[in-house]
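dropping a prediction and its sequence here:
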Amino acid sequence: MFLRTLLSAGLLFTTAAFAGEQQFTPDTTHTLLGFTASTLLFDVPGVFDRYQVKIKGDPEAPSTVEIRLELEARSIDTANKSRDNHLRSADFLEVATYPKIVFTSSKAWRQGGQLIVQGLLDLHGRQRPLQITFDEAKGLNGAGTPTWAYKASLSINRQEFGIGADSVAAKISLKDDVKLNLLLVGFFAEAQPEPDRKAPVKARAARTKGSTAR
C-alpha cells in the first residue's frame, strides 16, 4: 500500500512538473542545425554555428507549442573558408542583406508517434510554407536531467528562395534540392513571467515630477 501511494505521488509530481507552459533551453553541445548540398560529383555538408531556438508551450500538448528557429546566415560553416565566403556572397545567401534565416511555427500536432510542425520559412528575403516532421525522444541525460530531442530531415528547393539563381558555378553543377538536418536537444522548464516594462517609465516620471517640485 505504501509503495503504491509513493508511486502515485511520484506520477502526480512528474505530471505537474511538466504541465502548463514551459520554455525550452537548447543543449548546444548536441543541438545541430545542418544541411547537405549536392553537386554532380559530391555532397557538401555544413552547419550554422550561431542560432537561437525558442520553444514555449506544454511539450505534452503540441497544440500549445510555439516554435521559432533563428539562424545567423553568416555563421554558415562547410569546413572550407573560401567556399563559406562564397556562400555568404551575393551569389548565394547575401548575408549582408539577409542576415537571418527564420522559421516560425503556426501549428503543431502529433501523428503516428511523430511531431508535425507547420510554419513559415523566411530565407533570402522570401517566405515559403514549410512542414517539418520530427522524431521525438525524451529521457534522462548522463547527469540525470530530463531531456527532450527532436530530429528531422527534409529537403527544400534553393531555387524557390532565389539562392544561387545567378551563380555560374551553381548553374554548372549545384543541384536544386538541399537537405536540412535538424537535431534539437534540450530541456523544458517553467516559463518565466515577462518583466513589467512599464515600471521604469513610471519611475522616470516620478523622478521628473520630484525634480520639478524642487
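Thanks, I have it.

drop to CA atoms for contacts and neighbour counts, all remaining ones
Will do.

wasn't residue 166 part of a helix?
No. Counting by DSSP: H, G, I helix; E, B strand; the rest coil, residue 166 is located in no helix; its state is coil.

so how far is residue 83 from the closest residue to it other than its chain neighbours?
Once flanking residues are discounted, residue 166 sits nearest to residue 91: 6.4 Å by C-alpha to C-alpha, 6 or more residues apart in numbering. Per C-alpha to C-alpha, to the nearest Å, residue 91 is found 11 Å from residue 83.

out of these two, which sits in the more crowded spot?
residue 91 (17 against 12; other C-alpha atoms under 10 Å).

is it true that the more buried one touches residue 169?
No. Using C-alpha atoms under 8 Å, residue 91 is not in contact with residue 169, being 9.1 Å away.

residues contacting the residue most central in space within the chain?
Closest residue to the average C-alpha location of the chain: residue 69 at 2.8 Å, with C-alpha atoms, centre = their mean. Each residue near residue 69 by C-alpha atoms under 8 Å, 6 or more residues apart in numbering is listed here: 51, 52, 53, 54, 102, 103, 104.

next up, a structure to set beside the first:
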Amino acid sequence: MPTITELSELTGDYVFDTAHTRIRFVARHTMSTRVRGEFGEFEGGAVLDGDRPERSSARLTISAASILTRNQQRDDLLRDKFLDADHHPALTFTSVHVRQVDGTRYKVAGELTIRDVTAPVTLDVALADAATAPDGGVRLGFTGSTTIDRRTWGVNWNSMTTLMVGPKVTLEFDVTAVRRS
C-alpha cells in the first residue's frame, strides 16, 4: 500500500475498523502488579481536516459489558461493581479540540463519560501510518494514551478498593480508521 505523506490528503470522514483497533487499559493492583485488559465492543469515527487539524473531531462509544481481563471473576466484578454496566452500558468520548503538536503528534481534548459522569481528558495521539489500500480507500493508523483517575467518574466499589486498586488507570489505544467513500 502506498504511504500518504501530505496531511491534506487525509481530509475526510472516517470510521474505526473494529477488527484492527484495540482499546486497552492498565491499572495497578495491590501496589505491585498491573492488571491489563481491553474492551471488545466499540464503535467510533473521526472527521479529519488535514489542512486545519484544529477542525478535526473524534468520537468513541464503548460497551461497558465488553471489558475483558482474562479473569472471569474480575471481569464480572468490573462490569457489575465498578462500571455498573447494567445501569451505565456505555463509556463515551467526544473530542472538543484538536491541537497539532508536530508533524504526526496531536493533543485531543475531549469529554469522557463513564457511569453518567462527564469529565475532561486530553489524549496524546500520534499518526502512525497513512496509506492508500488496494481498493483505493485511505486507511490511517493512530496510537495514543491518557492516564485518568477512576475516582473522578465514581469507578469505585467500596473502601477496600482504594487499598487494593490504584486510582490511576492508563487508557491505551491503537486505532485503524478507514475513510468513507
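On my side now, so go ahead. What you see is a predicted model; the values in this text were computed from it and never measured.

how near is the residue nearest to residue 166 of structure 1 to residue 159 of structure 1?
12 Å.

which residues do these two both contact?
Shared contacts of residue 91 of structure 1 and residue 159, defined by C-alpha under 8 Å, 6+ apart, are found at residue 165.

one step back: which among the contacts of residue 69 of structure 1 count as buried?
51, 53, 102, 103, 104 (16 or more other C-alpha atoms under 10 Å).

in TSV: those residues, plus secondary structure.
Putting those into TSV (three-state DSSP) gives the following:
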residue	secondary structure
51	strand
53	strand
102	strand
103	strand
104	strand
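
show me the helices in structure 2, by range?
72-77, 159-164 (DSSP state H).

point out the most buried one among these.
Mean neighbours per residue, mean count of other C-alpha atoms under 10 Å, is largest over the helices of structure 2 for helix 72-77, with a mean of 14.

circling back: residues in contact with the residue nearest to residue 166 of structure 1?
163, 164, 165, 166, 167.

mind checking the longest strand of structure 1?
strand 174-190 (DSSP state E).

mind giving me the packing neighbours of the next helix or strand after that strand?
With elements assigned by DSSP states H and E, the helix or strand that comes after strand 174-190 of structure 1 is helix 199-213. Contact here means 3 or more C-alpha pairs under 8 Å, 6 or more residues apart in numbering; DSSP states H and E; on that basis helix 199-213 of structure 1 packs against no helix or strand.

state the distance from residue 101 of structure 1 to residue 72 of structure 1.
6 Å.

again, but for residue 7 of structure 1
Distance from residue 7 of structure 1 to residue 72 of structure 1, by C-alpha to C-alpha: 46 Å.

quick one: which of those two has more around it?
Between residue 7 of structure 1 and residue 72, residue 72 has the larger neighbour count (other C-alpha under 10 Å), namely 17 against 12.

please name the nearest non-neighbouring residue to that one.
Nearest non-adjacent residue to residue 72 of structure 1 (C-alpha to C-alpha, 6+ apart): residue 100, at 5.0 Å.

could you find the counterpart of the one you found in structure 2?
By TM-score structural alignment, residue 100 of structure 1 lines up with residue 90 in structure 2.

pretty sure its match contacts residue 114?
Yes. With contact defined as C-alpha under 8 Å, residue 90 of structure 2 reaches residue 114; the gap is 7.2 Å.

ok, back up a step: on contacts alone, who are the packing partners of the longest strand of structure 1?
Strand 174-190 of structure 1 makes packing contacts with strand 22-26, strand 32-39, strand 146-157 when contacts are defined by 3+ C-alpha pairs under 8 Å, 6+ apart.

contacts for it, please.
Contacts to strand 174-190 of structure 1, defined as C-alpha under 8 Å, 6+ apart, come from residues 18, 20-28, 30-40, 59, 146-159.

when residue 90 and residue 114 of structure 2 are compared, which one has more neighbours?
A direct count of neighbours by other C-alpha under 10 Å for residue 90 of structure 2 and residue 114 places residue 114 higher, at 24 against 21.

the more buried one: what's it in contact with?
Here residue 114 of structure 2 is in contact with 83, 88, 90, 91, 92, 153 (C-alpha under 8 Å, 6+ apart).

quick one: what's aligned to it in structure 1?
Counting by TM-score structural alignment, residue 114 of structure 2 corresponds to residue 123 in structure 1.

picking up where we left off before, if I look at the match of residue 100 of structure 1, how far off is residue 59 of structure 2?
On the measure of C-alpha to C-alpha, residue 90 of structure 2 and residue 59 of structure 2 end up 13 Å apart.

residue 46 of structure 2 now?
Taking C-alpha to C-alpha, one finds residue 46 of structure 2 at 6 Å from residue 59 of structure 2.

cool, residue 82 of structure 2 as well?
Relative to residue 59 of structure 2, residue 82 of structure 2 is positioned 23 Å away (C-alpha to C-alpha).
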